[in-house]
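Asks: Here is my input, please return the structure:
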Amino acid sequence: MNQPLFLQPVFQERIWGGTALKDQFNYDIPSDITGECWAISGHPNGQSTVINGEFTGKTIGELWNDHRELFGQHPSPVFPLLTKILDANADLSVQVHPNDDYAKEHENGELGKTECWYIIDCDEDAEMIFGHTAQTKEEFVSMIEKGEWNDLLRRIPVKPGDFFYVPSGTIHALCKGTLVLETQQSSDTTYRVYDYDRRDAEGNTRELHIDKSIEVTTIPHKTEAVEPVVEKREGVESTKFVEAEYFTVYKWKVDGHSSFVQDQPFQLASVLDGSGVLKVHGEEYSLTKGDHFILPADIETFEIEGQVELIVSHV
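Replies: Just a heads-up that it's a prediction; the model follows:
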């Protein structure tokens, strides 16, 4: 085959969504409350579909099950990663995700959810909720019961280009006015701790998952430091943001022409800005902002030309 797999994303409407996915990436979104672009996904709740080559029309899940050779025979029972772009047009609920063991037991064998965020764009005074102040489980429970949210939740400012690693067990929430690329385990399990007493169009508050949240939250909060490693070589500045248990994530800033060797079973790539050309075995594929693709195992070398920024990940 020796071809990249370009993908059609799936869009999810959310109470906190907006129109930034259309405004910034020119996507054809379903409504003005579109919160999530599931860009590279094999999760049953929203599967990306191949739009080029011999596997056109196939979902990632189908390829994972039927053509594992594309992924270097990786042993995971499910496609392990999920790339999203999130438009937080309003505050997201304060939430926490379980680890693999807890999710397997309590969520029908679902994976846990460790994730990370690259801030694509945000309002000038944007912030996010990241962690909490409680030192013990008793204190955590007490502050939740008393509704002491301003004292419990840690708020930090964010700016474009920031990167955050969010392991399972971390209390967190994106806040209004942020556009984020998220790399995560392939999981759709979220426990809501607090939702600002918001009501939907029918006047209902959203379900909270207080008991499960208390069980899975890391107490006291631990911040995993992100120490980017920058490597410059011909035509590209590569920034490795994180190398963790479930994924490694880079930003590639190509200016001109650069050659790459694929030393992973497969890689996921999302074009955040600019345009260029991907060259694989003599074939050329145009790259434009908002494109997402997988580089399968049988692509050993490739080239990228142009002025283009990508977020790239692998297991």
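Asks: C-alpha from now on. contacts and neighbour counts both.
Replies: OK.
Asks: and the closest residue in space to residue 86 that isn't next to it in sequence, what is it in contact with?
Replies: Of all residues not flanking residue 86 in the chain, residue 36 sits nearest, at 4.7 Å (CA to CA, 6 or more residues apart in numbering). Applying CA atoms under 8 Å, 6 or more residues apart in numbering to residue 36 gives the contacts 11, 12, 13, 14, 17, 84, 85, 86, 87.
Asks: how close does residue 36 get to residue 8?
Replies: 14 Å (CA to CA, to the nearest Å).
Asks: Please tabulate the contacts of residue 36 in JSON lines, including the columns distance to residue 139 and secondary structure.
Replies: Output for those, formatted as JSON lines (distance: CA to CA, whole Å; DSSP: H, G, I helix; E, B strand; the rest coil):
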{"residue": "11", "distance to residue 139": "39", "secondary structure": "strand"}
{"residue": "12", "distance to residue 139": "36", "secondary structure": "strand"}
{"residue": "13", "distance to residue 139": "35", "secondary structure": "strand"}
{"residue": "14", "distance to residue 139": "32", "secondary structure": "strand"}
{"residue": "17", "distance to residue 139": "33", "secondary structure": "strand"}
{"residue": "84", "distance to residue 139": "34", "secondary structure": "strand"}
{"residue": "85", "distance to residue 139": "35", "secondary structure": "strand"}
{"residue": "86", "distance to residue 139": "32", "secondary structure": "strand"}
{"residue": "87", "distance to residue 139": "33", "secondary structure": "strand"}
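Asks: who wins for neighbours among the residues you listed?
Replies: residue 87 (29 neighbours; other CA atoms under 10 Å).
Asks: Who are the contact partners of it?
Replies: The contact partners of residue 87, by CA under 8 Å, 6+ apart, come to 17, 18, 19, 20, 21, 34, 35, 36, 177, 178, 179, 180.
Asks: Buried only: go through these for me.
Replies: 17, 18, 19, 20, 21, 34, 35, 36, 177, 178, 179, 180 (16 or more other CA atoms under 10 Å).
Asks: Out of those, which comes closest to residue 232?
Replies: Checking the buried ones among the contacts of residue 87 against residue 232 by CA to CA gives residue 180 as the nearest, at 24.8 Å.
Asks: right, and that closest one touches residue 85 too?
Replies: Yes - in this structure, residue 180 is within contact of residue 85 by CA atoms under 8 Å, at 5.5 Å.
Asks: Sequence B follows; please return its structure for comparison with A:
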Amino acid sequence: MTQPTELSAAQNTQNQQNSQNAQQSTVLYGGKGSRRVSVRDIGLAKERGEKWPMLTAYDAMTASVFDEAGIPVMLVGDSAGNCHLGYDTTVPVTLDQMVLLSAAVVRGTSRALIVGDLPFGSYQEGPTQALRSAMRLVKEAGVTAVKLEGGERSHAQIKLLVDAGIPVMAHIGLTPQSVNTQGYRVQGRGEEAAQQLLRDAKAVQDAGAFAVVLELVPAELAAEVTRVLQIPTVGIGAGAGTDAQVLVWTDALGLTGGRMPRFVKKYAELRGVMSDAAKAFAEDVIGGTFPQEEHSVH
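Replies: The predicted model follows:
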């Protein structure tokens, strides 16, 4: 008469395993599953109060490392202009370049939701231009969603993209593509500026954006925007009160040289590691210790 008890225990174990698997497939960071993270998953995370990380990526190899680490969302940012293409700003980055970089990141990942940036000049003319540009990132590069800058001024572009079936991540506060008019300054300070930022946040939500980046915004204001909005907020230099956080990966991993923005935390020092490795290689070549027999073919 012990068989039912044994079966019950086995069933309980299986139920617990199924529950754990379901939880793992639900959470964003470190979750498991056979499909990519979706914009619906992002929305559900806000409902659960789950915070999540986002990193930039610009190539397949780096993206594959972040994907294996469990990063649920990657942004193929036009920050590639500064980080990889040698430009002083993001303004010169072209749509062709963003398609190329985004496609590489998509190929290097299997789980992360990939967001492709619409670069300066690819959507400012209006909704129709924005749709053509976004279509290229979706069809040619294979991204799940696109990102564009601007609040109220980009309402029509966001709405048309969403109506056409293209998820949009908005970007307000400091918008780097507007560097020539805006500079690199904290946005939202003072009552009037704060009210404008709140209007921008509500405008992108109303247009259908599934999330919004808040860049270089006072922490208290970013927390208020996060409280008011139903869609997730992604902070960069916006304090701890947002739903998610994003960093440019070359900044976060210590590859970028020079002075870093205050909001950047370095989690590694890759610039020094790479420099030491390059010097060691050069010294081996000059000293005749590389290649050795084990590195040679006959």
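Asks: Would you mind reporting the TM-score between them?
Replies: Scored by TM-score structural alignment, normalised by the length of the second structure, the superposition of the two chains gives a TM-score of 0.29; 147 aligned residues with a CA RMSD of 6.3 Å.
Asks: Arrange the contacts of residue 36 of the first structure in JSON lines, one row each, with distance to residue 156 of the first structure as further columns.
Replies: As requested, these are exported to JSON lines (distance: CA to CA, whole Å):
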{"residue": "11", "distance to residue 156 of the first structure": "28"}
{"residue": "12", "distance to residue 156 of the first structure": "27"}
{"residue": "13", "distance to residue 156 of the first structure": "26"}
{"residue": "14", "distance to residue 156 of the first structure": "24"}
{"residue": "17", "distance to residue 156 of the first structure": "21"}
{"residue": "84", "distance to residue 156 of the first structure": "22"}
{"residue": "85", "distance to residue 156 of the first structure": "20"}
{"residue": "86", "distance to residue 156 of the first structure": "18"}
{"residue": "87", "distance to residue 156 of the first structure": "18"}
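Asks: Nearest to residue 43 of the first structure, out of those residues: which one, please.
Replies: Closest approach between the contacts of residue 36 of the first structure and residue 43 of the first structure, by CA to CA: residue 84, at 11.7 Å.
Asks: returning to that earlier point: so which of the buried ones among the contacts of residue 87 of the first structure sit within helices?
Replies: Among these, the members found in helices (DSSP state H) are 20, 21.
Asks: Out of the buried ones among the contacts of residue 87 of the first structure, flag the one nearest to residue 122 of the first structure.
Replies: Closest to residue 122 of the first structure, out of all of those and judged by CA to CA, is residue 178, at 4.2 Å.
Asks: So for that closest one, what's the nearest residue that isn't a sequence neighbour?
Replies: Per CA to CA, 6+ apart, closest to residue 178 of the first structure is residue 122, 4.2 Å.
Asks: Can you give me the distance of that neighbour to residue 132 of the first structure?
Replies: For residue 122 of the first structure, the distance to residue 132 of the first structure equals 23 Å [CA to CA].
Asks: swap in residue 180 of the first structure?
Replies: Taking CA to CA, one finds residue 180 of the first structure at 21 Å from residue 132 of the first structure.
Asks: in the second structure, which spans are strands?
Replies: Ranges of strands in the second structure, per DSSP state E, are 52-56, 73-76, 113-117, 145-149, 168-173, 211-215, 233-236, 244-247.
Asks: Turn those strands into a markdown table, columns for distance to residue 83 of the second structure.
Replies: Output for the strands of the second structure, formatted as a markdown table (distance: least, CA to CA, whole Å):
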| stretch | distance to residue 83 of the second structure |
| --- | --- |
| strand 52-56 | 10 |
| strand 73-76 | 12 |
| strand 113-117 | 14 |
| strand 145-149 | 18 |
| strand 168-173 | 19 |
| strand 211-215 | 18 |
| strand 233-236 | 17 |
| strand 244-247 | 12 |
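Asks: Nearest approach to residue 129 of the second structure belongs to which of the ones you listed?
Replies: strand 145-149 (12.5 Å).
Asks: could you pull out the strands for the stretch 151-300 of the first structure?
Replies: Using DSSP state E, counting those that start in this stretch, the strands of the stretch 151-300 of the first structure run over 153-157, 163-166, 172-174, 178-185, 191-194, 229-233, 236-243, 248-261, 267-280, 283-288, 292-295.
Asks: just checking, what packs against the fourth one?
Replies: The one in question is strand 178-185 of the first structure. Here strand 178-185 of the first structure touches strand 81-88, strand 115-122, going by 3 or more CA pairs under 8 Å, 6 or more residues apart in numbering; DSSP states H and E.
Asks: and if you look at the shortest one?
Replies: When contacts are defined as 3+ CA pairs under 8 Å, 6+ apart, strand 172-174 of the first structure sits against strand 94-96, strand 127-132.
Asks: quick one: which of those is nearest residue 258 of the first structure?
Replies: strand 127-132 (35.4 Å).
Asks: Next secondary structure after that closest one?
Replies: Past strand 127-132 of the first structure, further along toward the C-terminus, the next helix or strand under DSSP states H and E is helix 137-145.
Asks: Could you list every helix and strand that that following helix packs against?
Replies: helix 149-152, helix 210-216.
Asks: buried ones in it?
Replies: Across helix 137-145 of the first structure, burial judged by 16+ other CA under 10 Å covers 140, 143.
Asks: hmm, back to that, in TSV: the strands of the stretch 151-300 of the first structure, plus distance to residue 138 of the first structure.
Replies: Shown next, in TSV, are the strands of the stretch 151-300 of the first structure (distance: least, CA to CA, whole Å):
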stretch	distance to residue 138 of the first structure
strand 153-157	16
strand 163-166	23
strand 172-174	20
strand 178-185	30
strand 191-194	16
strand 229-233	39
strand 236-243	33
strand 248-261	35
strand 267-280	42
strand 283-288	51
strand 292-295	45
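Asks: hang on, the earlier thing: in TSV: the buried ones among the contacts of residue 87 of the first structure, plus distance to residue 50 of the first structure.
Replies: Output for these, formatted as TSV (distance: CA to CA, whole Å):
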residue	distance to residue 50 of the first structure
17	26
18	26
19	25
20	24
21	20
34	22
35	22
36	19
177	31
178	28
179	25
180	23
